[in-house]
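[1] Fold the stuff below for me.
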Amino acid sequence: MSQRETWATRVGFIIAAVGSAVGLGNVWQFPFQTGANGGAAFIVVYLAAVFVIGFPAMLAEFVIGRRAERNPIDAFARLGHRDWRVVGAIGTISAFWILSFYSVVGGWVIRYIVGSATGAYFSGSEAYFGAISAGPEAIGLHALFMALTVGVVAFGVTDGIERSTKLMVPSIVVLLGGLAIWAATLDGGGAGYAYYLSPDIDTLVANIGSILPAAVGQAFFTLSLGMGAMLTYASYLGRDDSLPADGATIVVLNTFVGLLAGLVVFPILFSLGIDPGSGGLGAAFITLAGAFAQLPAGRLLGVVFFVVLLLAALSSAISLLEVVTAYLVDNTDRSRSTLAVGLGAAIFVLGVPSAFGLSILAWYNAIAYNLLLPLSVFCLLIFVGWVDAADAVTELRRGTGLSEGGATAWLWFVRTVVPLGVLVTLLLGLQSLAVRAGLIAEAIV
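    Predicted coordinates for the structure are as follows:
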């Protein structure tokens, strides 16, 4: 069995974890989810979900990962609870599943960098998206994106993941910040800020049933929870690092980047009179590409934006591939590079159907959001809160000045408030999936 790697520095772990969290979920999904769910009303629920549910759940993944020093499946066995390996398996399957369609979207991003430079979509952004989002070209770009992801993971934790994310994450923040400053100069952008930052309580109350699962699912997606990524990254962490401090840093930085993306997107859309809820899963590609086509220096702006999107996509994709790679690295004698290539090929094959049509990709996405992620997080919280509580509290306090009372408060949240919120989200998500299935059945009949 190969010698297990560790992070070279604590900062490397934090940046890699932020890179995992700061992905397409922030720049692609976040503005779309916000626009589709009432603007600032969604933001209120999302922020509550991040700090009340997401942060405690992230610490739950951290305490399991660091204490076990193993991948999500083997972690439970090493902690003496072999029957709970199914929880780790759900997280690992989630990572495998999400990366399969995430890579297809990553392929779109590569194509849009080229399309921005040439102005190829300027004459019709919707037609352009329809032409490149499905079919042979989409499959080829899906393969290219997976190859880039495999290339990073094959080099290992320190030389591949840590080194690449130390370059990617600061670049994302700098470029996105520059775009936000530029967006603030647009005429008519003030309406975008109002939509994004001024919540309508009536909208929130009237639509809480649809906003809640979307917001909690978005929190899981943007924090890389429920997919084994944070557990896996924590398994490479030193014993003396403060998990609460590192977790808080990751959550704050990730949330900052997500909000920063909104400060870019909404002023642009409102300055041009574009409906922020239009475009569906292709919103970043149809509506924003259409906006760049109408703006001065649109080609340059488009290239910068989609380069940001590509860096964000890769920083998350490598964490997802690392989850499944770590399992085989821990359990076989084969080289990391061989395992990464084989798994990358398998994930590519699983994702091919989602490259044939947006409706299929939307189903992949819905299964991840509404079923896999909340189910994985719920089961993990039950384990930490009720099965492994004493050891989890001890692990959380290791390397910190956290009082016993503070650790007990976290445990109380993990036992009650957080799983209850996740359970409600899971039930609403299952209802949403049932509605989707019913509509499809009616269409077929």
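
[2] CA only for contacts and neighbour counts going forward, please
    Will do.

[3] Tell me which residues are up against stretch 130-144.
    With contacts defined as Cα atoms under 8 Å, 6 or more residues apart in numbering, stretch 130-144 is touched by 103-108, 110-111, 348, 352, 355-358.

[4] For the helix or strand where residue 143 lies, buried residues please.
    Assessed by DSSP states H and E, residue 143 sits inside helix 136-154. Neighbour-count burial for helix 136-154, with 16 or more other Cα atoms under 10 Å as criterion, is recorded at 137-139, 141-147, 149-154.

[5] the helices in the stretch 1-150 of the chain, which residues?
    Assigned by DSSP state H, counting those that start in this stretch, the stretch 1-150 of the chain shows helices spanning 10-21, 24, 30-36, 40-48, 55-68, 72-78, 85-118, 125-132, 136-154.

[6] what's the longest one packed up against?
    Packed against helix 85-118, as judged by 3 or more Cα pairs under 8 Å, 6 or more residues apart in numbering; DSSP states H and E, are the following elements: helix 72-78, helix 136-154, helix 298-331, helix 336-351, helix 358-367, helix 373-382.

[7] Could you also give me the structure for this next sequence, so I can compare it with the first?
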Amino acid sequence: MAKRETWATRVGFLVAAIGSAVGLGNLWQFPFKTAGNGGAAFVAFYLIAVLLIGFPAMLAEFVMGRRTHRNAVDAFSEIGHRQWRILGAFAVVTGFWILSYYNVVGGWVLRYIVGSAQGAYFGAPAEYFGAVSAGPEAIAAQFVFLAIVVGIVALGIEDGIEKATKVMVPSIAVLLVFLAVWAFTLDGAGAGYAYFLTPSLDAMVENAGTAIPFAVGQAFFTLSLGMAIMITYSSYLGDDDNLLVDGGTVVVFNTLIGILAGLVVFPILFANNIDPGLGGGASALFIAVASGFGSLPLGNLIGVVFFGVVALAALSSAISLMEVTVAWANDNFDVPRPQLAIGIGVGLFVLGLPSAWDVALLTWFDNIAYSLLLPLSVLMLVLFVGWILAGDAVAELRQGAGELGTFGPIWMWALRLTVPALVFATLALGIQTLFLGESPAFFAPF
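    Predicted structure coming up:
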């Protein structure tokens, strides 16, 4: 069996974890979940959800990973709970399922970088999206995006993931700041900022019924929870790292990236008189925002930069999703990492073919993930850590935490009561909407 790798530096882990969290959820879902659920009211609900649910759940995954130094499945055996390995397996399958269609969307982003340079979609953005989002062209783009992901993961933790994310994550931040400064100069910037950043109590009350469940789902989706990513990444950590500080760092940077994305997207929409509630999913990024570039100064350049940022974010998340499965295989089979990455990549490509062929099938894949798999995975893990691992989990959290270790008992009761209650409510709503056909899916409606 191959020797298990570790992060070369703590900064490497933090950048990789932030890169995993900063994905399409921040640059696509966050602005348009905001638009469809009361504007700044949704932002307020989201920030509360991150604090009450996302942060405690992330610490639960960190504790599982670092305590065992194993992949998400074998971690349960390592701490004497082999019968619970199904929880880890469920999280791994969830991540694999999501990555199968995430690669397809990543392929779309690559096409839009080229399309921006050529101005190909400026005249008819809806028609352009329809042409590149499904069929042979989408399959080819999916293959290219997946090949990049496989190549990075095949190089390993230090030489592949760590080095790649150390370039990607700072680039995302710098380019987003550039875009936000540019967006500030647009005529509609003030109205966009007001819509995005000025919460109204009336709007919060009016939108609470739909905004709160979406905000909870957004919290654990954008923080890469429920997919075994943070268990896997933290399993490569040293025993003296401060998990509380690390988790807080990831949460803060992830939230700032989401806010920055909103500071770019809403000025573009208001500058072009585009309704911010036009729709989520594909129409949001690939039609609504893209349609604005054609009428703006330097639209080609801005389009290339914008979709370049989205591509970097998509790649940083995709490599973390793939590493979950590769880590499990690497811990259990005496096969070189490059071969494992290629083999798993083939499986992902095949599972992603239906999503690449038909956008409706991609929507179905995402409905299952967003409404069922993710909340169920998060719920089972926090219940396990809160009620079964319990005292050992608190001891692990305190290790390396210094004075912050006093937060341990509060965190434990949050895992036992507050987090499960809120996630269960989200799961119940997701199941209801899934069977009623009113999906809160990440990419719907098209």
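
[8] if we can go back for a sec, would TSV of the helices and strands packed on helix 85-118 of the first structure with distance to residue 424 of the first structure be doable?
    Listed next are these as TSV, based on distance: least, Cα to Cα, whole Å:
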stretch	distance to residue 424 of the first structure
helix 72-78	24
helix 136-154	34
helix 298-331	26
helix 336-351	29
helix 358-367	16
helix 373-382	9
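
[9] List just the one of those helices that sits closest to residue 118 of the first structure.
    Of all these, it is helix 298-331 that lies closest to residue 118 of the first structure, at 7.3 Å by Cα to Cα.

[10] Superpose on the second structure and give me the mean offset of the strand or helix carrying residue 233 of the first structure.
    Residue 233 of the first structure is part of helix 229-234 when elements are defined by DSSP H and E. Mean deviation of helix 229-234 of the first structure relative to the second structure after superposition (mean Cα distance after the TM-score superposition for the first structure): 0.3 Å.

[11] next one: stretch 90-99 of the first structure
    With mean Cα distance after the TM-score superposition for the first structure, stretch 90-99 of the first structure departs from the second structure by a mean of 0.7 Å once superposed.

[12] Report how far apart the opening and closing residues of stretch 401-412 of the second structure are.
    End-to-end distance of stretch 401-412 of the second structure (Cα to Cα, to the nearest Å): 15 Å.

[13] how near is the residue nearest to residue 271 of the second structure when sequence neighbours are not counted to residue 177 of the second structure?
    Of all residues not flanking residue 271 of the second structure in the chain, residue 188 sits nearest, at 4.0 Å (Cα to Cα, 6 or more residues apart in numbering). Computed with Cα to Cα, the distance linking residue 188 of the second structure and residue 177 of the second structure is 18 Å.

[14] Could you do residue 298 of the second structure as well?
    As defined by Cα to Cα, residue 298 of the second structure lies at a distance of 17 Å from residue 177 of the second structure.

[15] Among the two, which residue is more densely surrounded?
    residue 177 (17 against 10; other Cα atoms under 10 Å).

[16] Find the nearest non-adjacent residue to the more buried one, please.
    In this structure, residue 177 of the second structure finds its nearest non-sequential neighbour in residue 260, 7.1 Å apart by Cα to Cα, 6+ apart.

[17] Quickly find the element holding the one you found.
    Going by DSSP H and E, residue 260 of the second structure is in helix 243-271.

[18] Now do that helix against helix 299-332, angle only.
    Between helix 243-271 of the second structure and helix 299-332, the angle comes out at 150 degrees (axes from the mean of the first three to the mean of the last three Cα atoms, to 10 degrees).

[19] Buried residues, helix 243-271 of the second structure. List them.
    Within helix 243-271 of the second structure, the residues that count as buried by 16+ other Cα under 10 Å are 243-244, 246-251, 253-255, 257-271.

[20] returning to what we had before: mean deviation, the helix holding residue 143 of the first structure versus the second structure?
    Taken over the aligned residues, the distance from helix 136-154 of the first structure to the second structure averages 0.6 Å (mean Cα distance after the TM-score superposition for the first structure).

[21] What's the first helix or strand after that helix?
    helix 163-183.

[22] Just name whatever secondary elements that following helix is in contact with.
    helix 10-21, helix 243-271, helix 298-331.

[23] Just put the ones you listed in CSV and tack on distance to residue 121 of the first structure.
    Formatted as CSV, these follow (distance: least, Cα to Cα, whole Å):
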stretch, distance to residue 121 of the first structure
helix 10-21, 29
helix 243-271, 17
helix 298-331, 10
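
[24] quick one, which of those helices is nearest to residue 43 of the first structure?
    For these, proximity to residue 43 of the first structure was assessed by Cα to Cα; helix 243-271 is nearest, at 8.9 Å.

[25] what range in the second structure does that closest one sit on?
    Mapping helix 243-271 of the first structure onto the second structure (TM-score structural alignment) gives residues 243-271.

[26] Mean deviation, the matching stretch versus the first structure?
    With mean Cα distance after the TM-score superposition for the first structure, stretch 243-271 of the second structure averages 0.4 Å from its match.

[27] what's the neighbour count on residue 35 of the second structure?
    So residue 35 of the second structure, with other Cα under 10 Å, has 25 neighbours.

[28] Roughly how far does it sit from residue 22 of the second structure?
    19 Å.
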